[in-house]
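sequence below, structure please.
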Amino acid sequence: MKFLHLPFAALLGLALTACNSGPTAEPPVASQTPATQAPAAAKVTSKRLLFFGNSLTAGYGVEPEQAFPALIGDKIDSLKLGYEVINAGLSGETTAGGRSRVGWILRQPVDVFVLELGGNDGLRGLPLTATRANLQGIIDTVRRRSPKAQIVLAGMQIPPNLGQAYARDFKAVYQEIATKNKLVLIPFLLEGVGGDRKLNQPDGIHPTPTGHRIVARTVWAVLQPVLK
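This next block holds a predicted model:
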């Protein structure tokens, strides 16, 4: 197993086009050398698992190896499941930003795509119609670029600061999207962690290393059957 964490600076540069709320055209896919001309050593033998999300995936405030995608990678390595794990988390990312950069991220096909976005939309009170459309746009792009990929959607919840109705409808978006697209759903990424001061950093949003270990267990319970 090989774990890759895309540098923050590189992701930030890619996300500069994400300032607009609408979708942008995908960059053209670079032409590939025919397989007959590629050296044998260049052949990819492992599958690719990509985590695509915001600061929760990126591991804001903790060391890269303490973030839940790296912990999942350690588990995969110990079980010799043969996946290359890629962390494409970007702090501050919204669903609109993710929709803008997902085409670039998927220049190479993936086998499993974990989608963790929407939390920043909810905290900013963005219209749920836009969040729903952006998540659908990301899913459509994944299926266009990697038709055989299994997509896992990480559900998110927000506190009722913006009203009970908004918080309820926000939570429901993930179940709706998962049902519509027949996705594997993690009901709530921060189950057992969200709202617990001991498991979160002083901002009350981002998990501590201990919190990330709990998140990793939550994710692994859903992801393990997908990887077998």
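
could you use CA atoms for every contact and neighbour count after this?
OK.

geometric centre of this structure: which residue is closest?
Taking Cα atoms, centre = their mean, the centroid of the chain lies closest to Phe52, which sits 2.6 Å from it.

what strand or helix carries that one?
Per DSSP states H and E, Phe52 falls inside strand 47-53.

what is that strand packed up against?
If contacts are counted by 3 or more Cα pairs under 8 Å, 6 or more residues apart in numbering; DSSP states H and E, strand 47-53 sits against strand 83-89, strand 112-116.

one more sequence to fold, the one below, so I can look at both together:
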Amino acid sequence: MKILLAGDSTVAACPSYEYPMSGWGAHLAPETYWWAAVHNFAKGGATTESFREEGLWYQLLNQTVKGDLVLIQFGHNDQKREHLAARTGYDGNLRRMAAEVRAKGGVPVLCTSVERRHFSNGRLDTTLGEYPAVVRELGAELELDVLDLNQWTRALYQEMGEEGSKELFFHFAPGEHAHWAGGLEDNTHFHVKGAQRIAAFVAGELESLGYGLAATVNAGVRV
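The predicted structure is shown next:
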């Protein structure tokens, strides 16, 4: 069994010069290596549309065989494109992706987008509109498992608080990072610490859904 990842920068492995910025997909393999290989196709800036147009989706499908898991997480960049609104282009693209994975014998697993860290007056903002709700609804309609990363990350940030949650994200003062010499306060992209926390949650959820070692014995049973 393989796990193949489709997504944006919050999932992707970042270039070495950006370290310690990281997407959670870069840390899923150490969490799951004992039962599945992880192939991360996620790319910074990707939408459900550009991921297909740039050929990344076809590369992923070409490597998908019966019983493989395909985790799909988009939304951050779709949100910036009017024609990829949650209940129109985005919804349609996710439906097509799920159908194509199933046609290959793979198992599509939808992921709601991780939340951004935006606090106002001490309260965490909701930044992704209807995108997480659409993923949940599609999962129920198409009988797909959903990893609700939006709900989980929101709870995590709120538990850690406005100050404490900073350590999960990419914050550097001027002079602390060679690539961002002027400093950076990024509340979308994760520090490796945050990416590792999310990867551990994803691995645990896959196990609880029955996609662990036992699934490799009878691959494809959940298609």
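
mind checking what helix or strand follows the strand holding Phe52 of structure 1 in sequence?
Counting by DSSP H and E, what follows strand 47-53 of structure 1 is helix 55-58.

all helices of structure 1, in order?
Using DSSP state H, the helices found in structure 1 span residues 8-14, 55-58, 68-79, 95-105, 119-124, 128-145, 164-181, 209-227.

isn't the residue nearest to the centre of structure 1 up against Val85?
No. Counting by Cα atoms under 8 Å, Phe52 of structure 1 does not reach Val85; the two are 11.1 Å apart.

corresponding residue for Ala58 of structure 1 in structure 2?
Alignment note: Ala58 of structure 1 maps to Ala12 in structure 2; criterion TM-score structural alignment.

run the chain-centre distance for the strand holding Phe52 of structure 1.
7 Å (Cα atoms, centre = their mean, to the nearest Å).

quick revisit: how much space separates the residue nearest to the centre of structure 1 from His5 of structure 1?
Phe52 of structure 1 sits 11 Å away from His5 of structure 1, going by Cα to Cα, to the nearest Å.

helices or strands up against the longest strand along structure 2?
As assigned by DSSP state E, the longest strand anywhere in structure 2 is strand 184-191. If contacts are counted by 3+ Cα pairs under 8 Å, 6+ apart, strand 184-191 of structure 2 sits against strand 21-22, strand 169-172.

deepest of those strands, which one?
strand 21-22 (a mean of 26; mean count of other Cα atoms under 10 Å).

what's the matching range in structure 2 for stretch 13-33 of structure 1?
Mapped onto structure 2 using TM-score structural alignment, stretch 13-33 of structure 1 covers no residues at all.

circling back to that earlier point, tabulate the helices of structure 1 (JSON lines), appending mean neighbour count and distance to Gly155 of structure 1.
Conversion of the helices of structure 1 to JSON lines gives the following (neighbours: other Cα atoms under 10 Å; distance: least, Cα to Cα, whole Å):
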{"stretch": "helix 8-14", "mean neighbour count": "13", "distance to Gly155 of structure 1": "23"}
{"stretch": "helix 55-58", "mean neighbour count": "24", "distance to Gly155 of structure 1": "12"}
{"stretch": "helix 68-79", "mean neighbour count": "20", "distance to Gly155 of structure 1": "15"}
{"stretch": "helix 95-105", "mean neighbour count": "23", "distance to Gly155 of structure 1": "13"}
{"stretch": "helix 119-124", "mean neighbour count": "18", "distance to Gly155 of structure 1": "9"}
{"stretch": "helix 128-145", "mean neighbour count": "18", "distance to Gly155 of structure 1": "12"}
{"stretch": "helix 164-181", "mean neighbour count": "16", "distance to Gly155 of structure 1": "5"}
{"stretch": "helix 209-227", "mean neighbour count": "18", "distance to Gly155 of structure 1": "11"}
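
just send those helices back as JSON lines, with distance to Leu199 of structure 1 too.
Listed next are these as JSON lines, based on distance: least, Cα to Cα, whole Å:
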{"stretch": "helix 8-14", "distance to Leu199 of structure 1": "24"}
{"stretch": "helix 55-58", "distance to Leu199 of structure 1": "13"}
{"stretch": "helix 68-79", "distance to Leu199 of structure 1": "13"}
{"stretch": "helix 95-105", "distance to Leu199 of structure 1": "25"}
{"stretch": "helix 119-124", "distance to Leu199 of structure 1": "18"}
{"stretch": "helix 128-145", "distance to Leu199 of structure 1": "27"}
{"stretch": "helix 164-181", "distance to Leu199 of structure 1": "22"}
{"stretch": "helix 209-227", "distance to Leu199 of structure 1": "5"}
